[in-house]
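Asker: I would like the atomic coordinates for the input below:
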Amino acid sequence: MIITDNLLTSFLETRSDTEEICAPLQVEDYVVQPIVDVSPPKWHLGHTTWFFEEFILSKYSIEYERFHPEYDYVFNSYYESVGKRVIRTNRGNLSRPTVSEVYEYRDYVTSHLQNFLEENDDPKIRELIEIGIHHEKQHQELLLTDIKFILGNNPLLPKYNDTFTENPELDKVSGYSLVEEGIYKIGYDGDEFCYDNELGRHKVFLREYAISNRLISNKEYLEFIEDGGYKNTLLWHAEAWDWVQQYQIKTPLYWHTIDGQYHQYTLQGLKEVNYNAPVTHISYYEAFAFAEWRGERLPTEFEWEVAQSFFNWGVRWEWTESAYLPYPNYKKAPGALGEYNGKFMVNQKVLRGGSVATPQHHIRPTYRNFFHPNLRWQFTGVRLAKNL
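Answerer: Model prediction:
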């Protein structure tokens, strides 16, 4: 976690880390937006910069002048209370500002915020900067997954680099840990950073259950495929079955059949599927259907949080059976920052853990990620639970 005394160092490291992620890209890669859920890398660079400019410099630095009068329109994401913005589907249509201009914008805001932070020790401002740092860390993960989708949907299947390892082999024999029936505390309890959706620590009652000590592997998921899992309507929710039929889903995202063998696009390029690695890039729909096929189920987010000490995590975001809802006594932040989490608490499923794309200092047991159940461009996987 970020230590307050090192806030400036953390800020500068975060800004540098974002740009390092983009370093392997060609300039043409920065503008592509294949689908609505994927934003161009150039937009991520600008948006994370706008966040600091909009919520800190423009409000608290008297002498600050915005880099460009229209960038708040270009790089606002979903903050309705802040003002109008380019609609999400049109982010890839913006040839201007240029990539070099966006980097100039980043340097400008970084420099001004560094000077401002060195002269200002207001706890409220430091709290906003910390939120901005973690906001940018979220976008670092999105950058990697968006870059993978951009390159992975190019017919040339170009590699991102030779060093990003995304398919570590599972290091445990499959087994289950038992959790006794009882009342357990859920939610963040500490004095370091967390998001507001982790707060409202409360008690839940859990019946006795068992939870797998490792993720489902590609080999196990292949068995589901070969047993006709994608053809058996009885395994799927009605909405999910419509999705399978409409988009002709037959395998996880990025799988390709070549000469009768399954290959997988990775950030290191096209590789044969490593069957000892955890399955990835599956939707909640697929995770649920797989659990049905195995005669088991997905854990709730509360079961996952109580049991997380039994297993390693941080390799895949793990789908849970929990809807994304507020905890008891949840309170949104005042003003525009209240739009950060609360307004998305509908029609989404909670994921727990973290992934190979998640900055490691950003992972914690109470982190609540959330996506719509059909999405699978993130590094998403599945862990099973069962009743006793």
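Asker: drop to CA atoms for contacts and neighbour counts, all remaining ones
Answerer: OK.
Asker: Pretty sure Ser309 sits in a helix.
Answerer: Yes: the assignment for Ser309, made by DSSP: H, G, I helix; E, B strand; the rest coil, places it in a helix.
Asker: ok, now which ones touch it?
Answerer: Going by C-alpha atoms under 8 Å, 6 or more residues apart in numbering, Ser309 touches no other residue.
Asker: one more time with 10 Å
Answerer: 213, 365 (C-alpha atoms under 10 Å, 6 or more residues apart in numbering).
Asker: now the residue lying closest to Gly338 once chain neighbours are set aside: how far from Phe193?
Answerer: Nearest residue to Gly338, sequence neighbours excluded (C-alpha to C-alpha, 6 or more residues apart in numbering): Lys332, at 4.9 Å. With distances taken as C-alpha to C-alpha, to the nearest Å, Lys332 is found 16 Å from Phe193.
Asker: next up, for comparison:
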Amino acid sequence: MGWKRLLEEYRRVRSFSEQLCKPLAVDDYQIQSITETSPPKWHLAHVSWFFETFVLTPFQADHAPFDTDFHYLFNSYYHTVGPMHPRPQRGLLSRPTLTRVLEYRQQIDEQMEALLSREPGADRDEIAFRITLGLHHEQQHQELLLMDIKHNFWANPLRPAYRDDLKQPSGEAPPMRWLERGGGVQSIGHHGRGFAYDNETPRHSVLIYDHRLADRLITNGEFLAFIEDGGYREPALWLSDGWARLQRDGWQHPLYWELRDGQWSQFTLGGVRPLNLHEPVCHLSLYEADAYARWAGKRLPREEELELILAEQPIMGNFVESDLLHPAPAGTRSQWYGDLWAWTASPYAPYPGFRPLAGSMGEYNGKFMSSQVVLRGGSCVTASRHLRPSYRNFFYPHERWMFSGLRLAEDA
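Answerer: Here you go, the predicted structure:
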């Protein structure tokens, strides 16, 4: 990407973060409903900290920190950079104020603009890579912003809407069709052109077995049949850790569902809505997705199976740009990308020959390759430009607050 285009992309991504926050009242910026979420104010500061720490400090000779305390407050998990404020306590940071955080963003933007306006030197390629990484990092946090805002508002008994003007998805889910793929040795992983995270590399060979993939996600109506058939009461359907979590937390349905007077509703970023049976079921843990697949006599897809089909599809679907901020019925469109991240049966582990990025940026992905599971395909709150067929998202199997869904697979 040329220097001028990189500056344009920087401006576009940074402004979108602030656009996402416009519907918020000042009090909303401070909430952290669970350990997994972060206050919107913290997100806005942290992504700026990333540019300051990994771009401005090493490459802008006259850079002066906006506030030396921010180095501690807004570091997330980069232990090689220095200590950080504990994640569970981010919601306690009433200071710095939102005004102060926005001033911080403005100063970082001014200094980044100055850096990108200068004549590039020998360090051009490294600067461009770090800025590109920072922009993808901010797009990840834009998705986290919406996930976290949704949970923060759901934790409020008033169930406020993030936006009252969000359109409700329309259409129906068509009958499920199955795409059959033959087995053999195939290559997966980033092909080397354009940006990718280190966890998508290196490209390598995998052995694929004959299989079939469902061409759409499982719907609310289909998952409701699982619930009504006693799916949450049958331990034989559940992985051991999943059954223990279900018992501990009292799961009886997906996150954000509610049954009142015999009617199901669902909390969305547009507020409480009647449950649409044609929409893809969302906010599932791996355990719930796996239990449904067992109940249906199927299995979850492996990540390599999904990557191979994703590589053949255009990156089209219901993304954040669609401005629904909620999964939509498949209708007649492709549902390989967007709507919901699809759980896979693949542990988040390094590819053969994996090497993390050098230095502190190597903490970005590699150190999380333990006890997590891969999801593929993007969601209704993912930026379309952020995705690639090789993109590997990952979460712990019990987590449900992200926009996660369920696609079935079976052996052929």
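Asker: returning to that earlier point: show me what the residue nearest to Gly338 of the first structure aligns to in the second structure.
Answerer: Using TM-score structural alignment as the criterion, Lys332 of the first structure maps onto Pro356 of the second structure.
Asker: and what of Arg383 of the first structure?
Answerer: In the second structure, Arg383 of the first structure lines up with Arg407, judged by TM-score structural alignment.
Asker: ok, now Glu296 of the first structure?
Answerer: That one, Glu296 of the first structure, aligns with Lys298 by TM-score structural alignment.
Asker: now Tyr262 of the first structure
Answerer: So Tyr262 of the first structure corresponds to Trp264, using TM-score structural alignment.
Asker: where does its match land in three-state SS?
Answerer: strand.
Asker: Return the residues in contact with the residue nearest to Gly338 of the first structure.
Answerer: Here Lys332 of the first structure is in contact with 196-197, 326, 338-343 (C-alpha under 10 Å, 6+ apart).
Asker: Where does it sit, in terms of helix or strand?
Answerer: For Lys332 of the first structure, there is no host helix or strand (DSSP states H and E).
Asker: hang on, the earlier thing: how close does the match of Arg383 of the first structure get to Val281 of the second structure?
Answerer: From Arg407 of the second structure to Val281 of the second structure the distance is 10 Å (C-alpha to C-alpha).
Asker: Quickly list what's touching both of those two.
Answerer: Counting by C-alpha under 10 Å, 6+ apart, the residues touching both Arg407 of the second structure and Val281 are 217-219, 289, 340.
Asker: out of these, who has the most neighbours?
Answerer: Top of those by neighbour number is Leu340, holding 32 neighbours under the definition other C-alpha atoms under 10 Å.
Asker: thinking Phe226 of the second structure is in contact with Ala296, fair?
Answerer: Yes: between Phe226 of the second structure and Ala296 there is a contact under C-alpha atoms under 10 Å: 8.5 Å.
Asker: sorry, back to before: can you turn the buried part of the contacts of Lys332 of the first structure into a PyMOL selection?
Answerer: Command for PyMOL that selects the buried part of those, burial taken from 16 or more other C-alpha atoms under 10 Å:
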select buried, resi 196+197+326+339+340+342
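Asker: Look at Arg407 and Val281 of the second structure and report which has more neighbours.
Answerer: For Arg407 of the second structure versus Val281, the count of surrounding residues by other C-alpha under 10 Å is larger for Val281: 28 against 25.
Asker: Helix, strand or coil: sort out His256 of the first structure for me.
Answerer: strand.
Asker: Which residues are in contact with the residue lying closest to Ser404 of the second structure once chain neighbours are set aside?
Answerer: Spatial nearest neighbour of Ser404 of the second structure, chain neighbours left out: Trp341 (4.6 Å); criterion: C-alpha to C-alpha, 6+ apart. By C-alpha under 10 Å, 6+ apart, the contact set of Trp341 of the second structure is 217, 282-283, 374-382, 393-394, 402-407.
Asker: cool, Glu119 of the first structure as well?
Answerer: Counting by C-alpha under 10 Å, 6+ apart, Glu119 of the first structure touches Leu113.
Asker: Recalculate using a threshold of 7 Å.
Answerer: With C-alpha atoms under 7 Å, 6 or more residues apart in numbering as the criterion, no residue contacts Glu119 of the first structure.
Asker: Determine the three-state secondary structure at the alignment partner in the first structure of Arg376 of the second structure.
Answerer: Arg376 of the second structure maps onto Arg352 in the first structure, with residues paired by TM-score structural alignment. The three-state label given to Arg352 of the first structure by three-state DSSP is strand.
Asker: Just give the number of residues close to Arg352 of the first structure.
Answerer: A count of nearby residues for Arg352 of the first structure, using other C-alpha under 10 Å, gives 27.
Asker: so it touches Arg368, yeah?
Answerer: Yes: using C-alpha atoms under 7 Å, Arg352 of the first structure is in contact with Arg368, at 5.9 Å.
Asker: If anything else comes up later, I'll come back, but that's it for now.
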